[in-house]
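**Q** Next input, structure requested:
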Amino acid sequence: MADDTDTAAFVQSLKNDNTVRKTTSDMRLFNRWLRSNNEMRLAEEIPVTELDKCLARFFMTVKKDDESNYEPQSVRSMQSSISRYLTEKCAINIMVDKEFHHSRDVMSAKLKQLKSMGMGAKKRKADPFTAEEVNLLYEKELLGAGNPQSLVRTVWMNNTLHFGLRSREEHTTLRWGDIQMKATTDGGQYLEHTERITKTRNGANLDTRAFQAKMFADTGISDKPKVKIFDEKSDKMADIVWRNGQHVQKYFNDNDLTAADD
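**A** Predicted structure coming up:
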């Protein structure tokens, strides 16, 4: 009864894959730095006073393989990764514990130094499309339902703009039925997206949407029918889903299998 192996495995299975990879990568970098400085113990084996000093020097001196500096956000994310690892391994939080105030001071100084060198000021936000630019994309048939490539681009752009899908994972985990066609009381058509678990809204907190994301039909714009495209393709997609389901069922029948055999 006291064994928590299954509960730990349950928690691990629901961790974000990208976060796990980032933590592993940053800890590999930190452990390699420790070994290069003749410290052969793992991070969680080092007493907190010594660990604080190691972290301070690591934050101050860490560089890429080509000896260039990391961006400020990259150095900051290393601190977060190390803290996640140590919190899980030995209940140490280098972000808030008083024993690690020196390494935090060094981190602040390092960030100031990098920013004084002009780093961290890169523009990351993309400029939004203007209405004229969107119209041009449709005119050139780069968007629309005229060919498979333009259709995929249109679906991607609409899902991004109207439903807030951002990462590759959110697009690839979208399933048939997550988006449904509905109508307002006055007959106006719209598509409604039922959100799945995401990196920032994972069900473990109260950061949820106050309403379901909707995409309304382009009233009076016959050449850019967002909802019309969905309506025209939905019957074909439903048929594909049905036929795939028949193939799956046939496979189970031919091999004398049932879903319970998984």
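
**Q** Only C-alpha atoms from now on, for both contacts and neighbour counts.
**A** Noted.

**Q** A helix includes Gln180, no?
**A** No. Counting by DSSP: H, G, I helix; E, B strand; the rest coil, Gln180 falls outside a helix, being strand.

**Q** That one reaches Leu191, doesn't it?
**A** Yes. Using Cα atoms under 8 Å, Gln180 makes contact with Leu191 at a distance of 5.5 Å.

**Q** okay, these two: which has more neighbours?
**A** Neighbours were counted for Gln180 and for Leu191 using other Cα atoms under 10 Å; Leu191 has more, 20 against 15.

**Q** is it fair to say that one lies in a helix?
**A** No. Counting by three-state DSSP, Leu191 is not part of a helix but strand.

**Q** Provide a list of residues in contact with it.
**A** Neighbouring residues of Leu191 by Cα atoms under 8 Å, 6 or more residues apart in numbering: 179-182, 214-216, 227.

**Q** Now the buried members of those residues.
**A** The neighbour count (16 or more other Cα atoms under 10 Å) marks 179, 181, 214-216, 227 as buried among the contacts of Leu191.

**Q** farthest pair in those residues?
**A** Using Cα to Cα, the buried ones among the contacts of Leu191 span at most 12.5 Å, a distance reached by Ile179 and Phe216.

**Q** Another sequence for comparison is provided below:
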Amino acid sequence: MAIGGSRFAQTTEEDRDLKRIKLNSDKTLMANKTVAKVFKEYLSEIGETVEYEQFHDLKLDECLGHFYMDLRKGDGSYYNANSLESIRHGINQHLKCPPFNRKTDIIKDSAFTDSKTCFKAVLAETKRIGKGDVEHYPIITEADLQTLYTSTYLSITTSQGLLNKVQFDVRMFFCHRGNQNMHRMTTFISVFTDENSGRKFVEKVVDEATKNHRLDKEYSSGIMPELRGQ
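**A** Modelled structure (predicted):
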């Protein structure tokens, strides 16, 4: 808040922390807290203090190495490589965010050489047991799309069918991360344009900050083409 006639604000430590927190999405912050809880549960189980945010680098490196090696799902099975990467990234972000504001980076810094080696060993093991590949959802085939568009559920001749079709199209062409940000999809962030062919397109021209890079802005993200004959 500006004081008197000064052009400069006097930002408090609390203000700074709040602004730094907002660099991450709510979903990311929740995921980081969940991962932090898992690490704390592990430390508690092995009889170690759970306040790892206060550990010096040497001790944190040692504990992380054991954690990576011992980490399992609730049913005792192994995590896949993608999940392991997410867990390590979540811990790293948790340490860097307020109120801890750690300057260290458990992924890049040389102080964490031992735990990084342990992590690489765990990734190699997941590949040997068939857990090394990233799992993707299967694509929607052209045949399945045709079945959907010709069904009564997406029929534009009924009000419910038209609503379903609009909702489906918006999610398929613009919601690259599932339903996240769906509530922000409005007519104010889309524009209709005509090509030389006369075909119409819907283009999302104003986007939210991207999930993994909150400082990036997508000024065009996804194009929905007109499907002739519908």
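
**Q** re the thing from before, closest to Arg41 of the first structure out of the buried ones among the contacts of Leu191 of the first structure?
**A** So of these, ranked by how close each gets to Arg41 of the first structure (Cα to Cα), first place is Ile179, at 51.5 Å.

**Q** and that closest one, what pairs with it in the second structure?
**A** Counting by TM-score structural alignment, Ile179 of the first structure corresponds to Ser190 in the second structure.

**Q** Assumed Thr147 of the second structure was part of a helix.
**A** Yes. Counting by three-state DSSP, Thr147 of the second structure is located in a helix.

**Q** where's it relative to Ser155 of the second structure, distance?
**A** 11 Å (Cα to Cα, to the nearest Å).

**Q** The two: which has the busier surroundings?
**A** Ser155 (18 against 12).

**Q** Distance check, the more buried one against Val170 of the second structure.
**A** 16 Å.

**Q** tell me which residues of the lengthiest helix in the second structure are tucked away?
**A** Longest among the helix segments of the second structure by residue count, using DSSP state H, is helix 26-45. For helix 26-45 of the second structure, the neighbour count (16+ other Cα under 10 Å) marks 28-29, 31-32, 34-36, 38-40, 42-43 as buried.

**Q** what do we get in the second structure for Phe59 of the first structure?
**A** In the second structure, Phe59 of the first structure lands on Tyr68 (TM-score structural alignment).

**Q** Which position in the second structure pairs with Ala10 of the first structure?
**A** Let me fix one detail, which is that residue 10 of the first structure is Phe and not Ala. Under TM-score structural alignment, Phe10 of the first structure pairs with Lys19 in the second structure.

**Q** name the element its match belongs to?
**A** Under the criterion DSSP states H and E, the helix or strand holding Lys19 of the second structure is helix 13-21.

**Q** what's the spacing between that helix and its chain's center?
**A** 21 Å (Cα atoms, centre = their mean, to the nearest Å).

**Q** ditto for stretch 71-87 of the first structure
**A** 17 Å.

**Q** With stretch 146-161 of the first structure instead?
**A** 21 Å.

**Q** Stretch 3-23 of the first structure now?
**A** Taking mean C-alpha positions (Cα atoms, centre = their mean), stretch 3-23 of the first structure and its chain are 16 Å apart.

**Q** Span of it from start to end?
**A** 26 Å.

**Q** Mind jotting down where the strands sit in the second structure?
**A** 190-194, 200-204, 223-225 (DSSP state E).

**Q** Put together JSON lines for those, with distance to Leu123 of the second structure on each row.
**A** As requested, the strands of the second structure are exported to JSON lines (distance: least, Cα to Cα, whole Å):
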{"stretch": "strand 190-194", "distance to Leu123 of the second structure": "42"}
{"stretch": "strand 200-204", "distance to Leu123 of the second structure": "38"}
{"stretch": "strand 223-225", "distance to Leu123 of the second structure": "37"}
